[in-house]
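Undergrad: Can you look at this prediction? I've put the sequence above it.
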Amino acid sequence: MLDLMTAEFNLDSSSTAPSKEELLARVAGGDESAFGELYDQIAPRVLGLVKRVLIDHAQSEEVTQEIFLEIWQTAARYESQRGGASTWIMTMAHRRAIDRIRSSQAGRDRDTKVGIRDLAVPYDHVAETVEVRIEHERVEKAMSRLTELQRQAVSLSYFSGYSHREVADFLHIPLGTVKTRLRDGLIRLRDELGVTS
């Protein structure tokens, strides 16, 4: 009887699921089944976190999909010595959810400004064209005062629409360097354009 119980225990311990860290390492190698298993293990927690931040269920599902796409694409960047896989994934999820809130708020603010402007005065195509041209010239002049490295980073990120990671890959420089150049470039642009925060 004891041998039977020992055999059952050994059977159960050999069928334990791989850790999230192991799955993430396999995902980094392109293992789709490991990705599916990782998804099954952590997707409910990710969706729960995102939904607590965003409230809206449809947006939460959309952001959760984006998070798992990012996990698939960036699994090789996970460093186990810096923390657990769950922490890495949940940090990514929180960051994505906050980014969505900021993006939505910026869009609402922009729509409100345009709506108020459009209601306040009748639309004048000539004035609008002149205003856009003057603003364009101001930005070009301010951009010309950046260093070449800052100009590259700002142009690729804000005018060409590349992510910070894509800019780093394109310029063959570390991600932190891209962020520093962008921060310094944007501070200088703000000063040149006389924008107050």
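TA: Thanks, I have the structure now.
Undergrad: from here on, contacts and neighbour counts on C-alpha atoms
TA: Fine.
Undergrad: quick one: buried residues of stretch 10-29?
TA: Along stretch 10-29, these residues count as buried under the neighbour rule (16 or more other CA atoms under 10 Å): 20-21, 23-28.
Undergrad: show me what contacts Gly182?
TA: Careful, residue 182 is Leu and not Gly. Taking CA atoms under 8 Å, 6 or more residues apart in numbering, we find Leu182 in contact with 150, 153-154.
Undergrad: And Arg181, which helix or strand is it part of?
TA: If you go by DSSP states H and E, Arg181 is part of helix 175-193.
Undergrad: Give me the distance from that helix to the chain's centre.
TA: 18 Å (CA atoms, centre = their mean, to the nearest Å).
Undergrad: how near is Glu22 to Arg151?
TA: Applying CA to CA, to the nearest Å, the value for Glu22 to Arg151 is 41 Å.
Undergrad: Ala168 sits in which helix or strand?
TA: In this assignment (DSSP H and E), Ala168 forms part of helix 164-171.
Undergrad: all helices of this protein, in order?
TA: With DSSP state H as the criterion, the chain has helices at 2-14, 20-28, 32-54, 57-74, 85-120, 125-144, 148-154, 164-171, 175-193.
Undergrad: then this one, side by side with the first:
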Amino acid sequence: MSNPATSENQLITRIIERDEEALSELYTQYGAHVFGVALYILKNNALAEEATQDTFLKVWDSAQRWDNQQGNLKTWILTISRFTAIDILRREHRHFTDPREAFEESMLRIIQPNPTQSAEWDNATLLKSLIAQLPEEQIQAIELAFFMGMSHQEVATQLGEPLGTVKSRIRNGLQSLRGLWLMATSDRK
């Protein structure tokens, strides 16, 4: 039986050497996992396929960066997949002009209203009501960062505020939200 780490090293070495067959083997081995991560984030088959393709192109272009001492190959590839899908999600959300509209859309995309998933829907409804209890400036910053997928710098630019102010609003808002969440869910246990 071969050592998985050795097999991963050999596969990456072949990809670094531009062996297309090795990339095909990698896709066969991890393609479904990559697609699954992308689909979970994007909730759209076409965008998930795009993210999957982009992920393997990134692996092809940056295979020399993988370090087996820092984690296994699957973890590295799925991390690339996650960030690629988030980048696509950010790109897709840029067409919204009203942050409230983006928030509503994101909530629907992240947690689909499905009667068989009532606990998830209840959590989404609870989260939305708790966010509404925060100060308006924290709501704006959190919605832009987490539901529109903007970076802190993009949020600062959008709001016309200094970066440090935006980071503080997000951090303070998340701390308050965590406290509200713990209080609201403590009776569920």
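TA: Yes, it's here. This one's a predicted model, so the numbers in the text were calculated from it and none came from an experiment.
Undergrad: Got a TM-score for the two of them?
TA: For these two chains in superposition, a TM-score of 0.49 is obtained (TM-score structural alignment, normalised by the length of structure 2); 109 aligned residues with a CA RMSD of 3.2 Å.
Undergrad: a markdown table for the contacts of Leu182 of structure 1, including neighbour count?
TA: Listed next are these as a markdown table, based on neighbours: other CA atoms under 10 Å:
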| residue | neighbour count |
| --- | --- |
| Gln150 | 21 |
| Ala153 | 26 |
| Val154 | 27 |
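Undergrad: In contact with the residue nearest to Arg181 of structure 1 when sequence neighbours are not counted, which residues?
TA: The spatial neighbour of Arg181 of structure 1 that comes closest, neighbours along the chain excluded (CA to CA, 6 or more residues apart in numbering), is Gln150 at 5.1 Å. Each residue near Gln150 of structure 1 by CA under 8 Å, 6+ apart is listed here: 181-182, 184-185.
Undergrad: Quick check: Gln150 of structure 1 vs Lys179 of structure 1, distance?
TA: For Gln150 of structure 1 relative to Lys179 of structure 1 (CA to CA), the value is 10 Å.
Undergrad: how far away is the residue nearest to Lys20 of structure 1 when sequence neighbours are not counted from Asp3 of structure 1?
TA: What sits nearest to Lys20 of structure 1 in space, not counting adjacent residues and going by CA to CA, 6+ apart, is Ala85, at 5.8 Å. Between Ala85 of structure 1 and Asp3 of structure 1 the computed distance is 37 Å (CA to CA).
Undergrad: Give me the residue at the spatial middle of structure 2.
TA: Ile86 (4.4 Å; CA atoms, centre = their mean).
Undergrad: Help me confirm that that residue comes into contact with Val37.
TA: No: the criterion here is CA atoms under 8 Å, and Ile86 of structure 2 misses it with Val37 at 10.4 Å.
Undergrad: Let me see the contact set for the residue nearest to the spatial centre of structure 1.
TA: The residue lying closest to the centre of structure 1 (CA atoms, centre = their mean) is Arg96, at 5.3 Å. Contact analysis of Arg96 of structure 1 by CA under 8 Å, 6+ apart lists 63, 67.
Undergrad: any idea how far it is from Tyr39 of structure 1?
TA: Counting by CA to CA, the gap from Arg96 of structure 1 to Tyr39 of structure 1 is 17 Å.
Undergrad: One more: Arg26 of structure 1?
TA: Distance from Arg26 of structure 1 to Tyr39 of structure 1, by CA to CA: 13 Å.
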